[in-house]
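Peer 1: can't give you the sequence, but here's the structure:
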């Protein structure tokens, strides 16, 4: 089940890279910077979708593990209701206060027009911003969940090429392409749950009656995802605001250039690093229904085995990707996007240093998914945010050492966060997941 999840996440991250490449080549680095610096608002939309999606997926997979299809159907229907209501509210508030919000999160005056044009369109299309792939994956339909990533992203990319190069709409064209792709994803979701007959959840009108207790369960179960997304957003905002101070003082760069170079470089480097994390993100999504199903069925040895295997894969991959990036790949990656010497030099440094955080960030993702899948909400929330919340204070301390200190703040915070999450997981394994409670039972793993 993890392979389709990894492919889906790979498609998304490849799209992010291709979108950034198209922007850099077709509209310049300021377009990349304007989109990247406004990314926390896009992350807020993703946070809502992820919170509801992962929370509902955990509830649904455990309900299906118990054979309670009715509970699973109610969970899915209530998730739809809450998401669309929340997305509509975010659109209204975001459009009303867009400019002050953008300035608060670190957008510079020179990047404001690009960020404003891009974000306005993204907010208008907020109601289409998820295809509920987590819910589809919770039913075991991992291939369809993969398709709901790959097909819309392919459509998105095609329209990006048309809008950015053909019509020369720059970042605005990229936003329009994103919304069109999201509409395709939404249509595929409607087809799966209501039209195709593939879903095990036979949704009816009665399932769409608001169930406050069930909604509260979904939200509380999904809070770790909300915490993780918000933590990442706060880290990005803190970095943008710190880098904005460097943008006003070109002497600290040492490259004879000031302006938006630090923010543009960080935006590009962070997009590339997201690609490095895709296998771990896909792995985490893939193990969620497996852990949830087997925990619901009392098969705790399979839960432990899944956790151990995913951790081994994550650590091995993190070490390999860090070495490859630092030794060989950083400079060629930057040259792919820009020919500017200052951006390449600064971006190579940023990638080599920030890439050290890959393994430790991946460890926290796996740990958060584990706690979320077994319904340990408080632990999952703490594990999700511990590393991210350390980024802003770490930036304040290490930013005194210049841009190199800014880059190193991310690995330092990730190491500390992974150590804390590891202690929490060890405590859970020794307590709740003892070998004696049903672990020998025979049952299929979805």
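Peer 2: Done, it's in. Keep in mind it's a predicted model, so treat the numbers as computed, not measured.
Peer 1: contacts, neighbours, all on C-alpha from now
Peer 2: OK.
Peer 1: in which helix or strand would I find residue 30?
Peer 2: Per DSSP states H and E, residue 30 falls inside helix 29-37.
Peer 1: by contact count, what packs against that helix?
Peer 2: In terms of contacts (3 or more C-alpha pairs under 8 Å, 6 or more residues apart in numbering; DSSP states H and E), helix 29-37 is packed against helix 2-26, helix 112-124, helix 170-190, helix 261-276.
Peer 1: Can you verify my assumption that residue 63 contacts residue 72?
Peer 2: Yes - using C-alpha atoms under 8 Å, residue 63 is in contact with residue 72, at 5.7 Å.
Peer 1: okay, those two: which has more neighbours?
Peer 2: Here residue 63 and residue 72 are compared on neighbour count by other C-alpha atoms under 10 Å; more neighbours surround residue 72, at 27 against 21.
Peer 1: any idea how far residue 374 is from the residue lying closest to the more buried one once chain neighbours are set aside?
Peer 2: Once flanking residues are discounted, residue 72 sits nearest to residue 60: 4.6 Å by C-alpha to C-alpha, 6 or more residues apart in numbering. According to C-alpha to C-alpha, to the nearest Å, residue 60 and residue 374 sit 12 Å apart.
Peer 1: Among the helices and strands packed on helix 29-37, which comes closest to residue 76?
Peer 2: Evaluated with C-alpha to C-alpha, the helices and strands packed on helix 29-37 place helix 170-190 nearest to residue 76, the distance being 11.7 Å.
Peer 1: Taking their axis directions, the closest one and helix 2-26 sit at what angle?
Peer 2: 160 degrees (axes from the mean of the first three to the mean of the last three C-alpha atoms, to 10 degrees).
Peer 1: between whichever helix or strand comes after helix 170-190 and helix 29-37, how many degrees?
Peer 2: Next along the chain after helix 170-190, taking DSSP H and E as the criterion, comes helix 212-247. Here helix 212-247 points in a direction 140 degrees away from that of helix 29-37 (the same axes, to 10 degrees).
Peer 1: before we go on, here's another structure to hold up against the first:
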């Protein structure tokens, strides 16, 4: 039990050390997950464009499931961390168990609905012929494991809520590495094609979940005892988890919707070339935001514990320190992209055909990298809102950035000012920076009110 108790001690101790110790492993986990998504696509690409289109066609459906799972994980993380901070161990255990039951029920419902509607949904999305057949083959293997994906997210959230970032990292990293290793075996060695990619995905997810379940229910060396024979469940935690989790899920979906709209603007500005430039440059910018995601996971846990303990000074320190850390990382990554923009662009434009968009990618990277320093102000304030249970505020911050500001400025520069592709890049950057100012100011105001109410 010593590992978990040390993790809880870290969570409840110096907020700066807690942010560092939790965010480090989570950064690595997020990086490995991002890398796995890229490598997985590369393995499938070897089967040809139809296979790649089939797996890509399933991606929007899978993103809805993952968005729901991620949101519920964030809600679980915040509520459990709050009870740990309040030194209410039995309440934290009850909240964690309620979350597990919630995911089991929702997972079963989502699995049933997705299986009976997947074919119609894919046809509605425009899939036909061999691509539709391959996509259904992939879907019918992955969808029955919906509960596994959702439970893994919640198990990971419980680990983070305890401050046990190392094990939370292991769940993600081992699953990602295993998936990358199994892909070539199932796809090419066993000659299962697209089905092989699906089997690699579900097996790696099942192994990740099995690790967490082993720690929780067999080894039982966690801080929280999740045995369902102990204590009665307090279902009042259900609404608390959902009040944070549902807005967090919608926030995740809003980001996917925003990318779809931004793709449209890039296409309007410069056709297929604009789309190729945007998707190439945005992959690099996404890599730059991976450390922010790790810090964001830490913020929700540390802020949640501080809020539960009623220590608003610690809450404020955790929020501000996380933003300073994120800002330093954002500036560093931006500088790297600025310096090596030509070398990075060459990765996407090394062919004779690709050389035609080389300069456009260089320009996109140089402008879009300005997006990174402003990101922590909005993203980490949103995570702070989740930690204190203000899920709707978190959702508003995300939607304000993704769907309102970025889309508005892109529309203004592309459709009104007729700036072309440059308008897309500057629209994204200006929208993000505007949101950074508004979100951070709002976050400071909320923390100030919490501190004042505590003094009364």
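Peer 2: It's in. Owing to the predicted nature of the structure, the values given are computational and were not obtained by experimental measurement.
Peer 1: Report the TM-score for the pair.
Peer 2: Their TM-score after superposition, calculated using TM-score structural alignment, normalised by the length of structure 1, is reported as 0.82; 426 aligned residues with a C-alpha RMSD of 3.5 Å.
Peer 1: what about residue 60 and residue 374 of structure 1, which has more around it?
Peer 2: residue 60 (31 against 23).
Peer 1: which element is that one on?
Peer 2: Element membership of residue 60 of structure 1, judged by DSSP H and E, is helix 39-66.
Peer 1: and that helix, which stretch of structure 2?
Peer 2: Using TM-score structural alignment, helix 39-66 of structure 1 lines up with residues 59-86 of structure 2.
Peer 1: What is the burial count for the aligned residue in structure 1 for residue 209 of structure 2?
Peer 2: Here residue 209 of structure 2 is matched to residue 186 in structure 1, going by TM-score structural alignment. Neighbours of residue 186 of structure 1 under the rule other C-alpha under 10 Å: 20.
Peer 1: Buried residues in stretch 331-350 of structure 2, which are they?
Peer 2: For stretch 331-350 of structure 2, the neighbour count (16 or more other C-alpha atoms under 10 Å) marks 331, 333, 334, 337, 338, 341, 342, 344, 345, 346, 348, 349 as buried.
Peer 1: in what helix or strand does residue 302 of structure 2 lie?
Peer 2: In the assignment (DSSP H and E), residue 302 of structure 2 maps to helix 236-309.
Peer 1: give the contact list for the closest residue to residue 317 of structure 1 other than its chain neighbours.
Peer 2: Computed as C-alpha to C-alpha, 6+ apart, the closest residue to residue 317 of structure 1 that is not its neighbour in sequence is residue 359, at 7.2 Å. Contacts for residue 359 of structure 1 were tallied using C-alpha atoms under 8 Å, 6 or more residues apart in numbering; they are 314, 315, 317, 318, 319, 322.
Peer 1: can you pull the contacts of the residue nearest to residue 72 of structure 1?
Peer 2: By C-alpha under 8 Å, 6+ apart, the contact set of residue 60 of structure 1 is 71, 72, 73, 75, 76, 135, 138, 139.
Peer 1: residue ranges for the helices of the stretch 301-446 of structure 1, please.
Peer 2: 330-337, 341-354, 358-373, 377-389, 391-398, 403-431 (DSSP state H, counting those that start in this stretch).
Peer 1: so which of these gets nearest residue 149 of structure 1?
Peer 2: Closest among the helices of the stretch 301-446 of structure 1, once you apply C-alpha to C-alpha, is helix 358-373, at 20.1 Å.
Peer 1: now the helices of the stretch 301-446 of structure 1 in CSV, with distance to residue 155 of structure 1?
Peer 2: As requested, the helices of the stretch 301-446 of structure 1 are exported to CSV (distance: least, C-alpha to C-alpha, whole Å):
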stretch, distance to residue 155 of structure 1
helix 330-337, 22
helix 341-354, 29
helix 358-373, 29
helix 377-389, 32
helix 391-398, 36
helix 403-431, 34
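Peer 1: quick one: the equivalent of residue 233 of structure 1 over in structure 2 and residue 61 of structure 2, what's the gap?
Peer 2: Under the alignment (TM-score structural alignment), residue 233 of structure 1 pairs with residue 256 of structure 2. From residue 256 of structure 2 across to residue 61 of structure 2, the span is 11 Å (C-alpha to C-alpha).
Peer 1: Residue 128 of structure 2 now?
Peer 2: Distance from residue 128 of structure 2 to residue 61 of structure 2, by C-alpha to C-alpha: 16 Å.
Peer 1: okay, now residue 420 of structure 2: neighbour count?
Peer 2: Neighbour number of residue 420 of structure 2 under other C-alpha under 10 Å is 19.
Peer 1: Pretty sure it sits against residue 269.
Peer 2: Yes - contact criterion C-alpha under 8 Å: residue 420 of structure 2 and residue 269 qualify, at 4.8 Å.
Peer 1: what sits in contact with each of those two?
Peer 2: residue 414.
Peer 1: Measure how buried residue 87 of structure 2 is and give me the count.
Peer 2: By other C-alpha under 10 Å, neighbour count at residue 87 of structure 2 equals 15.
Peer 1: mind listing what it touches?
Peer 2: residue 309.
Peer 1: residues contacting the spatially closest residue to residue 206 of structure 2 that is not a sequence neighbour?
Peer 2: Leaving aside its chain neighbours, residue 206 of structure 2 sits nearest to residue 148 (6.3 Å; criterion: C-alpha to C-alpha, 6+ apart). The contact partners of residue 148 of structure 2, by C-alpha under 8 Å, 6+ apart, come to 205, 206, 209.
Peer 1: list the ones among those that structure 1 also has?
Peer 2: Retained in structure 1: 205, 206, 209, out of the contacts of residue 148 of structure 2 (criterion both residues aligned by TM-score structural alignment, their matches' C-alpha atoms under 8 Å).
Peer 1: coming back round to it: I'd like the contacts of residue 60 of structure 1 written out as CSV, with secondary structure and distance to residue 406 of structure 1 added.
Peer 2: Putting the contacts of residue 60 of structure 1 into CSV (DSSP: H, G, I helix; E, B strand; the rest coil; distance: C-alpha to C-alpha, whole Å) gives the following:
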residue, secondary structure, distance to residue 406 of structure 1
71, helix, 47
72, helix, 45
73, helix, 46
75, helix, 42
76, helix, 42
135, helix, 38
138, helix, 39
139, coil, 42
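Peer 1: Just give me the closest of the residues you listed to residue 24 of structure 1.
Peer 2: Nearest member of those to residue 24 of structure 1, counting by C-alpha to C-alpha, is residue 135, at 34.9 Å.
Peer 1: What count of nearby residues applies to residue 98 of structure 1?
Peer 2: 18.
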